[in-house]
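Participant: Would you be able to build a 3D model of this:
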Amino acid sequence: MPASKTLTYPSARHASQLYCGSEDNLARTEKALGVRLVTRDDWVKLDGPAEAVARTEEFFTLLNTGRNQGMAYRTPDFLRLLDLFARDGAALRSLINDPVVIATRRKSIVPKTLGQKLYLQSIQKNPIVFGIGPAGTGKTYLAMAAAISALLKNQVQRIVLTRPAVEAGEALGFLPGDLREKILPYLRPLYDALHDMLEPEDVSTLSEKGLIEIAPLAYMRGRTLANAYIVLDEAQNTTPEQMMMFLTRLGDESRMIVTGDITQIDLPRSKASGLVQAPRILRNIPGIDFHHFTATDVVRHPLVQKIIDAYEQAKTAESGGLSSS
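Facilitator: Got it, this is the predicted structure:
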């Protein structure tokens, strides 16, 4: 049975924000959900089979709820949410209707995928969380946001951010400059994330007071980190010995997040990755959780997800060819 429904919003700008002001996004919605859409000013009209109209109304209602929670949609975000809703409406309902919001000085951060949301929920529940997955899934960014939010709420006394410098032996010594200048390239992404969430003067002040410390992994040896939020990034480039060393730095009232991408290991072939080994050894320990992201959690340009999928398919095909030869 055909049906028609007009959705009205507070302003034309409000309505436009839901579909990023793009006629192409409306056309994609029509194709994905089986309706016809017309929009003018502050309204969007839905026409089509009654079931499709009701489903599309729910989709726009969820988009509006997310917008009111602080989600700012770009076309890639819209397309990911549309795809998620078309595949699994319950997943988008869960993502939107039970929000997780992380407040930092410069912005409120909300998960943009169900995988991101489950990751943040795990961070809230467990002292040690591993975030493992491809580039662009937000695993490090969200870990940084959780750490900064905890510091601002006085839930911890300091943040320690660390990364392994893969060339921490001979090669690093030949780089120009003092020690800080030598290690800065490895730590730059952590500084970039900090400046996205805090005002520049806050970053400087907190760093000078020792409330935020950014250091290479080698500097963690021999320390016990109490009442701290500790984030290990690029953990695929740790050896098993380095991973054990890092995890045993956990002190009273501290939390750890370990992030990495096991498809991007830069260690010499003769060395095993601590991030590959850790899930096998630690998976049955209460309080330690492993969250695995997939290409569907990528929140960069939509092409990034397609690139990851293509490489995964090629890797699977090569493995199949080797096993059959």
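
Participant: contacts and neighbour counts: CA atoms only from here.
Facilitator: OK.

Participant: From Tyr141, how far off is Leu190?
Facilitator: According to C-alpha to C-alpha, to the nearest Å, Leu190 and Tyr141 sit 9 Å apart.

Participant: Equivalent analysis for Pro268, please.
Facilitator: With the distance defined as C-alpha to C-alpha, Pro268 ends up 27 Å from Tyr141.

Participant: Mind checking which of the two has more residues around it?
Facilitator: The neighbour comparison of Pro268 against Tyr141 (other C-alpha atoms under 10 Å) goes to Tyr141, with 21 against 10.

Participant: In contact with the more buried one, which residues?
Facilitator: With contact set as C-alpha atoms under 8 Å, 6 or more residues apart in numbering, Tyr141 has these partners: Ala193.

Participant: Hmm, Leu190 is touching Leu161, no?
Facilitator: Yes: the pair Leu190 and Leu161 qualifies as a contact (C-alpha atoms under 8 Å) at a distance of 7.4 Å.

Participant: what touches both of those two?
Facilitator: By C-alpha under 8 Å, 6+ apart, the residues touching both Leu190 and Leu161 are Ile214.

Participant: Have a look at those two and say which one is more surrounded.
Facilitator: Leu161 (23 against 19).

Participant: Mind telling me what element the more buried one is part of?
Facilitator: Per DSSP states H and E, Leu161 falls inside strand 158-163.

Participant: Repeat that for Gln264.
Facilitator: Per DSSP H and E, there is no helix or strand for Gln264.

Participant: show me what contacts it?
Facilitator: Under the criterion of C-alpha under 8 Å, 6+ apart, the contact list for Gln264 reads Gln236.

Participant: Return every residue with contacts to both of Leu190 and Tyr141.
Facilitator: Shared contacts of Leu190 and Tyr141, counting by C-alpha under 8 Å, 6+ apart, come down to nothing at all.

Participant: in the stretch 101-250 of the chain, which spans are strands?
Facilitator: Along the stretch 101-250 of the chain, the segments classed as strands by DSSP state E, counting those that start in this stretch run 102-103, 108-109, 128-132, 158-163, 212-216, 228-232.

Participant: one more, for comparison:
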Amino acid sequence: ETASQARYLEMLGRCELTFGVGPAGTGKTFLAAAYGASLLKRGQVDRLVITRPAVEAGEKLGFLPGDLNEKVDPYLAPIWESLNDILGVDDVRRRREKGEIEAAPIAFMRGRTLSHAFIIVDEAQNTSRMQMKMVLTRLGEGARMVVTGDPSQVDLLNPRDSGLAHALRILKDVEGVGVQQFKSEDVVRHAMVERIVRAYDSDAARSRPFPDLEDDA
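Facilitator: Modelled structure (predicted):
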């Protein structure tokens, strides 16, 4: 466990809204899933809600075959893998059937109030500003939310539209909000992944097309 991961876990316990921001492999999503699963097992929340935008590779859920779970599950595979490791496959299946673990694309969050829940918003760099505002305002009584993402991996046509960078800028000083920034040294995957992340970070610093990404366009 790195110092950043320890601070992140402390924030998850203290803040109503936590942002975990940084490169892949730093544990930001796994730790959020583990923390949420622990709250669920102890009965401190009624359900675990997982959502993410479905823009990867330009695909839209409406054009994919199957019911909602079949459509959403491929996008949430990393979180399902984490939950299966933490809770076990059978427990995850049972809790999904009971509605204690729910997964849905961000579009399906509109109009809802999520009370007594732990909510994970994954791959948040691919939300628009309007989507981010919408999902953040779903918080209800007794709920906590963690938003994870990597601002360097925006799949939107215009990276300046990312709701994550915008939210970080305007919410970082709001009471009850915590922000944990992860760096390449927090990568806990294979050492080669850390070297790859560092190389891309260095290249991005030299040639980033939008150096003021977090500023208003």
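
Participant: Superposed, what's their TM-score?
Facilitator: The TM-score (TM-score structural alignment, normalised by the length of the second structure) is 0.90; 210 aligned residues with a C-alpha RMSD of 2.1 Å.

Participant: tell me, the strand holding Leu161 of the first structure lands on which residues of the second structure?
Facilitator: Strand 158-163 of the first structure corresponds to residues 47-52 of the second structure when matched by TM-score structural alignment.

Participant: what's the answer for stretch 213-226 of the first structure, then?
Facilitator: Aligned using TM-score structural alignment, stretch 213-226 of the first structure spans residues 102-115 in the second structure.

Participant: Now for the closest residue to Arg129 of the second structure other than its chain neighbours, how many residues are close by?
Facilitator: Nearest-residue entry for Arg129 of the second structure: Gly163, 3.8 Å, with adjacent residues in sequence omitted and distances by C-alpha to C-alpha, 6 or more residues apart in numbering. When counting by other C-alpha under 10 Å, one arrives at 22 neighbours for Gly163 of the second structure.

Participant: For Gly163 of the second structure, give me its contacts.
Facilitator: For Gly163 of the second structure, the contact set (C-alpha under 8 Å, 6+ apart) comprises 124-133.

Participant: how about a cut-off of 10 Å?
Facilitator: Gly163 of the second structure makes contact with 124-133, 151, 169, 214 under the criterion C-alpha atoms under 10 Å, 6 or more residues apart in numbering.

Participant: and the longest helix for the first structure?
Facilitator: If you go by DSSP state H, the first structure has its longest helix at helix 302-324.

Participant: Could you check how far it is from the centre of its chain?
Facilitator: Distance, stretch centre to chain centre, for helix 302-324 of the first structure: 22 Å (C-alpha atoms, centre = their mean, to the nearest Å).

Participant: That one: which residues count as buried?
Facilitator: The neighbour-count criterion (16 or more other C-alpha atoms under 10 Å) identifies 304-305, 308 as the buried residues of helix 302-324 of the first structure.

Participant: list the helices and strands it packs on?
Facilitator: For helix 302-324 of the first structure, the helices and strands in contact under the criterion 3 or more C-alpha pairs under 10 Å, 6 or more residues apart in numbering; DSSP states H and E are helix 75-87.

Participant: If you count contacts, what does the helix or strand just after the helix it packs on end up packed against?
Facilitator: Toward the C-terminus, helix 75-87 of the first structure is succeeded by helix 89-97 as the next helix or strand (DSSP H and E). Packed against helix 89-97 of the first structure by the contact rule (3+ C-alpha pairs under 10 Å, 6+ apart) you find helix 50-69, helix 75-87, helix 114-125.

Participant: can I get the ones you listed in TSV with distance to Ser207 of the first structure and mean neighbour count?
Facilitator: Conversion of these to TSV gives the following (distance: least, C-alpha to C-alpha, whole Å; neighbours: other C-alpha atoms under 10 Å):
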stretch	distance to Ser207 of the first structure	mean neighbour count
helix 50-69	31	18
helix 75-87	33	19
helix 114-125	24	20
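
Participant: Make CSV out of those and add distance to Leu217 of the first structure.
Facilitator: Output for those, formatted as CSV (distance: least, C-alpha to C-alpha, whole Å):
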stretch, distance to Leu217 of the first structure
helix 50-69, 37
helix 75-87, 34
helix 114-125, 21
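
Participant: So which of these is nearest Pro134 of the first structure?
Facilitator: Comparing those by their distance to Pro134 of the first structure (C-alpha to C-alpha), the top pick is helix 114-125, with 12.3 Å.

Participant: Around the residue lying closest to Asp289 of the first structure once chain neighbours are set aside, how many other residues sit close by?
Facilitator: What sits nearest to Asp289 of the first structure in space, not counting adjacent residues and going by C-alpha to C-alpha, 6+ apart, is Val129, at 4.9 Å. The tally of other residues near Val129 of the first structure (other C-alpha under 10 Å) stands at 24.

Participant: any idea how far Ala278 of the first structure is from Val129 of the first structure?
Facilitator: Look at Val129 of the first structure and Ala278 of the first structure: by C-alpha to C-alpha, they are 11 Å apart.

Participant: and stretch 79-92 of the second structure, how far from the chain's centre?
Facilitator: What separates the centre of stretch 79-92 of the second structure from the centre of its chain is 17 Å, taken as C-alpha atoms, centre = their mean.

Participant: Quick one: map Pro127 of the first structure onto the second structure.
Facilitator: Aligning on TM-score structural alignment places Pro127 of the first structure opposite Glu16 in the second structure.

Participant: Could I get the contacting residues of that match?
Facilitator: By C-alpha under 10 Å, 6+ apart, Glu16 of the second structure lies in contact with 118, 139, 142-146, 175-178.
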